[in-house]
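Peer 1: What would the 3D arrangement of this be:
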Amino acid sequence: MTGFDGALLILVESNGTYGRMLAQRALRGGAQVRLLTRDPRWYGYLAEDGYPALPVNTLDPAAVLDVVAGLRAAHPGPVAVTAGYEPSLATAATVARRLGLPGPDPDAVARAAGKDRMRVALAAAGVRTPRFRIATDAAQVRAAVADLGAPVVVKPVSSGGSVGVRWCPDAATAAAHAGTLLGALDERGAVMPHRVLVEEYLTGREYSVELFDGVAYGVTGKHVTAPPVFIETGHDFPVRQPAAAALAERAARALGVTWGPAHLEVKVDDTGPAIIETNPRLAGGGLTELVEWCTDHDLYGATLARLLGRDGPGAPPARRAGAIRSAVAPHPQRVTRIDAATARHLPRVRQVTVHARPGDRCGGFGDARDRLVTVAAVAPGAAAAAVAAQRGLVAVRVTTTSPEALLPT
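Peer 2: Just a heads-up that it's a prediction; the model follows:
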C-alpha cells in the first residue's frame, strides 16, 4: 500500500508522534498535506517535513468546517480529514461527516476521547473499568474519595499523553490536584472542562491493545513510572494477553469505535482486566512504528487508505519482537546537550528519537513532556529486543543543568 498520488490530507492540529508520522507517510505516498492550527509555532518540524500550516481557530468546529470545505472545493483529487492531536479528534470526525468524507462516527469518537463519557458508556455496557466519580468542585472530589477509598487517580476528562493525571494518596491531595485542573488551561492554552474524573487506583500490570476496525491485532506490555505520575517509559510487543484483547474489543464495540485505528489501555489485576483509557487513533510514542516493524504491516498507510475511502488489509501476526525504552527527566532542569550518535549505530536499534533540544525545559511536567529520548529495537525474540533497546538508551549521552539553574524562570 504505497500510492496516494493526487490526494490531500488535512490535519486538524497534530503532534510530534503519530500525527507527524501520518503526514510523513502521506507525503511519501505522493499526497499533499495541510495542517490547520491555532499556532504554527507548536510545530517546529514543518519546514523540515515540507508542508504548510494554515492558521485557524481549531477550537471552533464551524471555522474548521469552513476552511476544510474551501480546501476540498479547490482540490481536484480525494481529500482526507483527521486529527493528530487528541482534543481535535472529534472536531475532525464531525467535519468529515458534514462534508460526506470517510471517517469514524463523530459521536463514537467523542465518547472514546472524553474520559468521563467513556466511563459512563462502558459502565452501562457492563465493561469493567475502575470505579469512578465525576466531580466539579473540591467537595465532590472529597466525597468521591470517601466513597471509592484512597488512594485514587484524579485526571482531566480530556487530555492525552498523561497530562494532568495524578495518583493521590488522600482526599486533601485529590482535592488540591483537582483544583489545578478545574477550568484551567491545558498545555496549549485551551480551557479544560470544569469537571474531573476521580477513579479507584488499580494495581497490576499495564498493557495497550491495538485495534483496527474494532479487531485487536496485538497487545503491548507497558512500563510506566511509579506514582504519583504515570509516564510511559517502555513498551514490549507483542505479548500474550488474550483477556485484555477480548475486553478491548468489547469496549470498542460498546463505544462504537469500530472504524479505523484505536489504541486502548488496559490494566490486569487479580480480578482480571479493566479498561483504563480509550483512544480512537493510532498509538503514539513510537509504538505504531514498532508494531509496523514487527508485523511488516503499514498501519499508517492502512489508516490513510480508510480515510480516503479505500479498504485496508488487516494486520498480520507479529514476525519478530520489538521493545521501546525511554529516558525521563526526574526533576525540572534544562537540556544542554543530547548525543545519540552511538546509539543509532548499535545492533538491532531501529530508531532513536530525541524529544528535547538544547535549551528546552524538561522534567516536572509529570507527563509525556518529561521524556528526553526514546530508543526502539527489533529482534527475533522479546528478551533480545529489550536488551538492545536498553543498551541503546544507555549509549545516549544527556547533559542537563541542575534544578537550581531553573529558579527563578
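
Peer 1: going forward, measure contacts between C-alpha atoms and count neighbours the same way
Peer 2: Fine.

Peer 1: Reduced to three states, what does residue 197 come out as?
Peer 2: strand (DSSP: H, G, I helix; E, B strand; the rest coil).

Peer 1: which helices and strands sit right next to the helix or strand where residue 63 lies?
Peer 2: Using DSSP states H and E, residue 63 falls within helix 61-74. In terms of contacts (3 or more Cα pairs under 8 Å, 6 or more residues apart in numbering; DSSP states H and E), helix 61-74 is packed against helix 89-98.

Peer 1: before we go on, could you also do this sequence so I can check it against the first one:
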Amino acid sequence: MELYVSSRFVVFIDSPWTGAGQDCARFLLEQGVTPIILASNPAALHPSLLHDYAELAVEIRACDVDSADAIVAFCRELQTQGELVGVTSVYEYYCDMGARVAARLGLAGPDPEAVAICRSKSAMREAMAATPGLNPLFEVAASADEAVEAARAIGFPVVVKPLDLTGSLFVRRCESAEDVAAITGEVMSLGVYLGHTVTPKVIVEECVLGAEYSAEIVHGKVLGLTEKIGSEPPLFLEMGHIFPARLPAGQEQLLVEKAESAVKAIGVTWGPAHVELKLTADGTDARVIEVNGRIAGDRIPEVVRIASGVDMCRLHMTALLGGAPDLTLNCERTAAIHFLMLQASGHIDAIDGVAEAQALEGVHEVHMRPGVQAGITYEANGSNRDRAAWIIAEGADRDEALGRARAAGEKLVFTWSPVAAAQGA
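Peer 2: Take a look at the predicted model:
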C-alpha cells in the first residue's frame, strides 16, 4: 500500500520529544511535501511520538540512523519514487548526521563539520578560542586527578560537564576537589547512556556567575534573546524560559554580538542555531556556555511564535526547501515556559488539575513530559529529564506571562506513594 501523499520528500533522522519534529512536519505537509522519519527501531519510539506522527499520517521508517551509509542508501531508494528535497534532524543527537547526509547528497544544509563541532564541548571551545572573550577558562580532563588539577588551576567554583551529552545530564557545579572527583568518576563510568556512547572525558570550566540567556539564531543572525530560569546549584536544570528577554540596551547588544561571533567562529551560519550565554557577575561582559547547531529545544520555538508570530521551525524548513526565510521579528507580547519538577523517587498514583490549568487566562499549553503519567515509578537523575510538565502562557509583559504559567502549574497535583508500597500493593 502506497503511504506517500506527495512525490517530494524531506527525511528527518529521529525526533526529539518536545514538539519541534511535529511542528516541522506540519509545515511541510502544508507545502505539499511528505516528511519521513527514520529511526533505528520505530516501535521503540516513545508512544507520544508514535501517536503524534500517526495523527499527522507521517510515516516512520526503520533505518540504522547511526550509519551515514545506511541513511544515504535509504535516500537513494527514495529518490526513485520522487524528488528528495532535504535531509535533516532537529534532534540534538542526530543534527550532525543530518548535515553529513545532506552534504553527501548535495542538498541544502549547514556545514557538517561545524555541526559536529557543536556536538563536542571540547571541540566547540577550541573552535571559539581564537576569538577573545567568548570562552570561560576551560580544560579537558581524562581522569579524576586531571579534572581536580584543572579545577585548582581555574579556581573554584568550577563546572564539570561530559563532552557529548545534552539536557544538563551530569553537569555539576563543584565547590571542592572532592566534588570534582566524584562527578568526573561518575561520567567516566557511564559507558553508554540513553543509547549513546559517552566519551570518557570531562571538560572543567570556569563558573560564570551572572544571569543566563539564549540567542535564537537563523543564518547567523540573532532573531531574539530568551531569558533562562535555572535551578539552584549544584545542578543546572532549566526551569523556565521567557521570550523576549528584557535587558538594558548595552547588555542586549553585548549578548547579540557574542552569540553571532560564536556561530561565525564555529561555522554554523546556515539555518538555525541556539547559543546559550551567561553574563559575568558584574554584568559588564558575557561568556558563551554552549553553541547548538540546531533549533532550540524545550518548546522555545513555540514561545518565540506566541510572542512574535515568527515560527522558527518554518524558517528552518523554508531554508531547507531552498527559500529565503524572513529574519525580521517584532514582539508585542511576552511568552513564558514554566517547568515543574518530579520529586526524587516514587510511584505516581494520579495526576490531577490539567483541565483547570488549561482553562486559566493566557495559558497555551499544559503538557506532561513524555513518559510522565499515572502508574509509573520514577527516580530522579539530576537532569532536565526530571521535569514533570511544562506550561506555556502569554502576557503583556514578563511578570504577567510568567505569573500565569506558574499559576497554572499550581493547579497540577501529583499524588505519590513510596516505591516499596507500590511494589507491595
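
Peer 1: List of residues touching the helix holding residue 63 of structure 1?
Peer 2: 10, 12, 36, 56-58, 79, 91, 95, 99 (Cα atoms under 8 Å, 6 or more residues apart in numbering).

Peer 1: Which of those residues fall within helices?
Peer 2: Among these, DSSP state H puts 91, 95 in helices.

Peer 1: Now the two most distant members of the contacts of helix 61-74 of structure 1.
Peer 2: 57 and 79 (20.5 Å; Cα to Cα).

Peer 1: Which one's more surrounded, the two?
Peer 2: Counted by other Cα atoms under 10 Å, residue 57 of structure 1 and residue 79 do not tie: residue 79 has more neighbours, with 24 against 15.

Peer 1: So what does the more buried one match up with in structure 2?
Peer 2: Counting by TM-score structural alignment, residue 79 of structure 1 corresponds to residue 85 in structure 2.

Peer 1: Equivalent analysis for residue 55 of structure 1, please.
Peer 2: By TM-score structural alignment, residue 55 of structure 1 lines up with residue 62.

Peer 1: Can you verify my assumption that its match contacts residue 42?
Peer 2: Yes. Shown here, residue 62 of structure 2 and residue 42 form a contact pair, counting by Cα atoms under 8 Å, at 6.0 Å.

Peer 1: Give me the more crowded residue out of these two.
Peer 2: Comparing residue 62 of structure 2 with residue 42 by other Cα under 10 Å, the one with more neighbours is residue 42, at 17 against 14.

Peer 1: how many neighbours does residue 107 of structure 2 have?
Peer 2: 18.

Peer 1: quick one: contacts for it?
Peer 2: By Cα under 8 Å, 6+ apart, residue 107 of structure 2 lies in contact with 85-87.

Peer 1: likewise residue 193 of structure 2?
Peer 2: Shown in contact with residue 193 of structure 2 (Cα under 8 Å, 6+ apart): no residues.

Peer 1: count of residues packed around the equivalent of residue 68 of structure 1 over in structure 2?
Peer 2: By TM-score structural alignment, residue 68 of structure 1 lines up with residue 75 in structure 2. For residue 75 of structure 2, the neighbour count with other Cα under 10 Å is 20.

Peer 1: And residue 75 of structure 2, how far from residue 37 of structure 2?
Peer 2: Going from residue 75 of structure 2 to residue 37 of structure 2 by Cα to Cα, to the nearest Å gives 12 Å.

Peer 1: next one: residue 293 of structure 2
Peer 2: 20 Å.

Peer 1: Please say which of these two ends up with more neighbours.
Peer 2: In this view residue 293 of structure 2 and residue 37 are compared by other Cα under 10 Å, and residue 293 has more residues nearby, 31 against 22.

Peer 1: For the residue in structure 1 that residue 39 of structure 2 lines up against, which residues are in contact?
Peer 2: Aligned counterpart of residue 39 of structure 2 in structure 1: residue 37 (TM-score structural alignment). Counting by Cα under 8 Å, 6+ apart, residue 37 of structure 1 touches 12-13, 53-58.
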